[in-house]
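1. Coordinates only, no sequence provided:
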């Protein structure tokens, strides 16, 4: 609360923030810190707040998930109001109507889909995006997928970022470690029965270019009864691995961890995680009507920071394939969109329409800058947008509004889930966990969430 408040002598500014993840919460926080009178409604399509902190952080990462406590403080601010279960766009409140109800709208909707590999066999049964897998074990109510690990003995995770590390770790976790978390009970039961004993995490470039953080990487080596294996000859193809002195500190630490695993002796374990590099997926191969293996082409550094194919191929057996090659933003109704970057064109967070600032429309988070950075990256991003908005406030407040937006939404047949409804969901999840002999356990579907929110 160290920001210097902006003092205005004009009417109360009403702002809608669409999205209650970190970027939305930090935007609301920055607005109320800088303006002593602004009123902020944080709207979310889901009845639950916190975005990817609730539905993207792995259940065994309890320290990161504890960030919900600070986000909660923001949403409980006296001038911030949470309105869950309010979709914007097709099937929900039209974006044009939302702009009529508020002086300004800030879109903080993240990147809603994932990138594809674009290779033959990608749509075979047993081939999924890591996003689908994460949604399943995070109890996202839109997750209709199931049966990820059924019948699988070997899994391939394509990608070497933190999400790839997360799903790899979750496949190797035992029920003893997962039971105390908030993982939904169906996912816990399925993972407890899993016969996956080998997980291959594969990147097309070298170890010095991997995007995982050292903390995440080291966690793989601390899993009970799990061996982490690397191929020394693959690591050696990376010149920066052989001489990491010029690497930035984060990449240099990654290389040091990998060096330690390369020097370690193999040991019998219930699970084996194999980290592979310089392999580019070219095809998913079928076996019995579903994925049975992944065909890779060996790559080598091209001397320009990329890789080139060698014409040598290798097949890795897998009955489960998870692609983790990045998120992608999707167009929003009524807003301009750059398909090349998956973002909304903007200037300091102000939405640009054909190069001109659109009054009262703003963006923050991944839809503004692309799916980059960590949770903390959203703070300065949100502050920049909030500052731009408040610089425009003296003009924005001249627009006449029809009254309290909540009443207008209710008059249109929309009944948002307020903060008390969210607290009722929390209580129901605590009750469910107690009935299962566990801690808090997430409700995994829309009906149970809405029943809890409505006190049914």
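-> Perfect, thanks for sending it. Quick caveat, the model's predicted, so the values are computed rather than measured.

2. rest of the way, CA atoms for contacts and neighbours
-> OK.

3. for this structure, what's the longest helix?
-> For the chain, the longest helix by residue count, based on DSSP state H, is helix 419-435.

4. ok, then the element right after it?
-> Per DSSP states H and E, the first helix or strand lying C-terminal to helix 419-435 is helix 446-453.

5. hmm, who's touching the longest helix of the chain?
-> The contact list for helix 419-435 (Cα atoms under 8 Å, 6 or more residues apart in numbering) reads 47-49, 81-83, 439-443, 449, 452-455.

6. next one: it to chain centre, how far?
-> The gap between the average C-alpha position of helix 419-435 and the chain average comes to 23 Å, counting by Cα atoms, centre = their mean, to the nearest Å.

7. got the angle between that helix and helix 446-453?
-> Angle of helix 419-435 versus helix 446-453, following axes from the mean of the first three to the mean of the last three Cα atoms, to 10 degrees, is 110 degrees.

8. buried ones in helix 419-435?
-> Buried positions in helix 419-435, judged by neighbour count with 16 or more other Cα atoms under 10 Å: 419, 421-422, 424-426, 428-433.

9. farthest-separated two in those?
-> 419 and 433 (21.3 Å; Cα to Cα).

10. which stretches of the stretch 51-200 of the chain form strands?
-> Along the stretch 51-200 of the chain, the segments classed as strands by DSSP state E, counting those that start in this stretch run 80-83, 104-107, 113-114, 127-129, 154-158, 198-202.

11. which one of the buried residues of helix 419-435 is nearest residue 196?
-> Looking across the buried residues of helix 419-435 and measuring by Cα to Cα, the closest to residue 196 is residue 433, at 26.5 Å.

12. Against residue 453, how distant is the closest one?
-> Distance, residue 433 to residue 453, using Cα to Cα, to the nearest Å: 17 Å.

13. Quickly name whichever of the buried residues of helix 419-435 is closest to residue 175.
-> Set against residue 175, the nearest of these by Cα to Cα is residue 433 (15.2 Å).

14. how near is that closest one to residue 177?
-> With Cα to Cα as the criterion, residue 433 and residue 177 are 16 Å apart.

15. again, but for residue 42
-> Applying Cα to Cα to residue 42 and residue 177 gives a distance of 35 Å.

16. More neighbours: which of those two?
-> For residue 42 and residue 177, the more surrounded residue by other Cα atoms under 10 Å is residue 42, and the numbers stand at 26 against 12.

17. Isn't that one up against residue 82?
-> Yes: Residue 42 lies in contact with residue 82 (Cα atoms under 8 Å); the separation is 4.9 Å.

18. and for those two, which residues touch both?
-> With contacts taken as Cα under 8 Å, 6+ apart, residue 42 and residue 82 have residue 75 as neighbours in common.

19. Residue 270: how many residues sit nearby?
-> Around residue 270 sit 12 other residues, with neighbours defined as other Cα under 10 Å.

20. Give the full set of residues in contact with the nearest residue to it once chain neighbours are set aside.
-> Of all residues not flanking residue 270 in the chain, residue 225 sits nearest, at 5.6 Å (Cα to Cα, 6 or more residues apart in numbering). For residue 225, the contacting residues are 269-271, taking Cα under 8 Å, 6+ apart as the criterion.

21. Second structure follows, compare the two:
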């Protein structure tokens, strides 16, 4: 049986799902991978801090999938605007939605509307063309709410110098802002203890590799209840986290221009403002309640900060023409099946939790359901059999779509831009303007 499947979203979830489909031995499956951005890779390109070189290994594996002949990339297309879900059903036997989550959950405490979502700052320093080009980094004292890897990335970027990051792929506008960074103290806040922090040990330990960052943890914050101790015994990664934090708590301070404080048992309760300016963050001290949870002690502290970032989770956005759960910010499904012929995978399916391993297993669960429906004859056959029919439709609408061949052109342009820098060994410099990305990808001369 021959199947044509549309996968919407060319981040890791969409690429893993595409790979599973085209490698399926029971069906002859071809996949068209639709992407809103002019370039693929999703949060691997636009959601990971630029000083994480090991991400290159993930990009390489995703790149190998996109090189496969049964997979076709169609970028710079917004499904729901340029083409609808109903229209796609005429060209494909099934649709898999993997649009991820890039927007921030709101910080719902008094004054929280004055804080900055992690996704906004990450979008800026990763050169995402949908986000700001310039960033005000004049605050000398900064708060970061949330003790996960995203919060850690933000705190680390704020505590590094622009020159340290110049060897990465950051574009010129990002370097220009980071070079003016005035932050001297960065405070991270978590409402629970060290055993509940969502760091990964490698990221936590790597903080100390920078000569510009002095990491400080208060010995008073190194506390575990019975449940926390049991969790450490059963989870090697969590135990390593706690060991690193304990070492930070007992060592002598390092001489460095930026200090990164990691605070536990402090729940943010209010962003303090004077007019439109942030002047502080109020937290309430927490303690274990004997059940593994924490409760407030009634002891409040006002921390003098001039900027507050919150890294408390991303949220997905609806796709036009598809049901959406606005409470959970996901497309509701049964293990990934919305209806016969319509499926979801990744964060749009389960929410913004889990790592790459979870994304792979999630994609398999979804694609297995799709294959089962195909075997059972539950899929409605497509109206158009010619693979070029969808391209004809896009061209008739004058949509400047990009392709995998176009990615090679854009990739080459970014690498050449990196080679032209004074910093030796710089692999690439990201192109940040949307239209310029499209022009490079489509082979159109770029006017400088």
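-> On my side now, so go ahead. From a predicted model like this one, the values you see are computed outputs, not experimental measurements.

22. Same list (the buried residues of helix 419-435 of structure 1) but as TSV, adding distance to residue 403 of structure 1.
-> Output for the buried residues of helix 419-435 of structure 1, formatted as TSV (distance: Cα to Cα, whole Å):
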residue	distance to residue 403 of structure 1
419	21
421	23
422	25
424	28
425	29
426	31
428	34
429	35
430	37
431	38
432	40
433	41
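
23. ok, the residues you listed vs residue 233 of structure 1, which is closest?
-> residue 433 (47.3 Å).

24. That closest one pairs with which position in structure 2?
-> Taking TM-score structural alignment as the criterion, the aligned counterpart of residue 433 of structure 1 in structure 2 is residue 418.

25. Give me the nearest residue to its match, chain neighbours excluded.
-> Closest residue to residue 418 of structure 2 apart from its sequence neighbours, by Cα to Cα, 6+ apart: residue 428 at 3.9 Å.

26. Trace residue 440 of structure 2 over to structure 1, please.
-> In structure 1, the residue matched to residue 440 of structure 2 (TM-score structural alignment) is residue 452.

27. Pull the contacting residues for that match.
-> By Cα under 8 Å, 6+ apart, the contact list for residue 452 of structure 1 reads 421, 424-425, 428.

28. in structure 2, which of the residues you listed remain in contact?
-> Among those, the ones whose aligned partners also touch in structure 2 (both residues aligned by TM-score structural alignment, their matches' Cα atoms under 8 Å) are 421, 424-425, 428.

29. Could you check how many residues crowd around the aligned residue in structure 1 for residue 119 of structure 2?
-> When the two structures are superposed using TM-score structural alignment, residue 119 of structure 2 falls opposite residue 131 in structure 1. Under the neighbour criterion other Cα under 10 Å, residue 131 of structure 1 is assigned a count of 22.

30. Identify the residues contacting residue 131 of structure 1.
-> 113-114, 324.

31. Might one say that residue 91 of structure 2 is in contact with residue 383?
-> Yes: taking Cα under 8 Å as the contact criterion, residue 91 of structure 2 and residue 383 are neighbours in contact, 6.0 Å apart.

32. Name the surrounding residues that touch stretch 76-86 of structure 2.
-> Taking contacts as Cα under 8 Å, 6+ apart, the residues outside stretch 76-86 of structure 2 that touch it are 8, 34-39, 319-322, 399-402, 438.

33. Which of those residues fall in strands?
-> Using DSSP state E, the subset of the contacts of stretch 76-86 of structure 2 located in strands is 8, 34.

34. Quick check on the contacts of stretch 76-86 of structure 2: which are buried?
-> Of the members of those, the ones counted as buried by neighbours, 16+ other Cα under 10 Å, are 8, 34-39, 319, 400-402, 438.

35. Please enumerate the helices of the stretch 301-450 of structure 1.
-> Counting by DSSP state H, counting those that start in this stretch, one finds helices in the stretch 301-450 of structure 1 at the ranges 366-369, 378-391, 393-396, 405-411, 419-435, 446-453.

36. Which one of those helices lies nearest to residue 208 of structure 1?
-> Taking Cα to Cα, helix 366-369 is the member of the helices of the stretch 301-450 of structure 1 nearest to residue 208 of structure 1, at 24.6 Å.

37. how much does the closest one stray from structure 2?
-> After superposition onto structure 2, helix 366-369 of structure 1 sits on average 1.1 Å from its aligned residues (mean Cα distance after the TM-score superposition for structure 1).

38. Which part of structure 2 matches that helix?
-> Using TM-score structural alignment, the match for helix 366-369 of structure 1 in structure 2 runs over residues 347-350.

39. Please say which position in structure 2 residue 60 of structure 1 maps to.
-> Under the alignment (TM-score structural alignment), residue 60 of structure 1 maps onto residue 51.

40. I'd assumed residue 165 was in contact with its match.
-> Yes: between residue 51 of structure 2 and residue 165 there is a contact under Cα under 8 Å: 6.8 Å.

41. circling back: need the buried ones among the contacts of stretch 76-86 of structure 2 in CSV (columns: distance to residue 147 of structure 2).
-> Written out in CSV, the entries for those read as follows (distance: Cα to Cα, whole Å):
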residue, distance to residue 147 of structure 2
8, 31
34, 34
35, 31
36, 30
37, 30
38, 32
39, 30
319, 30
400, 41
401, 39
402, 38
438, 37
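
42. circling back to that earlier point, any idea how far the residue nearest to residue 418 of structure 2 is from residue 361 of structure 2?
-> Using Cα to Cα, we find residue 428 of structure 2 at a distance of 32 Å from residue 361 of structure 2.

43. Next: residue 4 of structure 2.
-> Taking Cα to Cα as the measure, residue 4 of structure 2 and residue 361 of structure 2 are separated by 22 Å.

44. So between these two, which is more surrounded?
-> Shown here are residue 4 of structure 2 and residue 361; by other Cα under 10 Å, residue 4 has more neighbours (22 against 16).

45. State whether that one is indeed within a strand.
-> Yes: when DSSP: H, G, I helix; E, B strand; the rest coil is applied, residue 4 of structure 2 is found to be in a strand.

46. what do we get in structure 1 for it?
-> When structure 1 is aligned by TM-score structural alignment, residue 4 of structure 2 is paired with residue 14.

47. Skipping adjacent residues, who's closest to that match in space?
-> In space, and not counting its chain neighbours, residue 14 of structure 1 is closest to residue 39: 5.0 Å by Cα to Cα, 6+ apart.

48. okay, now that neighbour: neighbour count?
-> Neighbour count of residue 39 of structure 1, defined by other Cα under 10 Å: 20.
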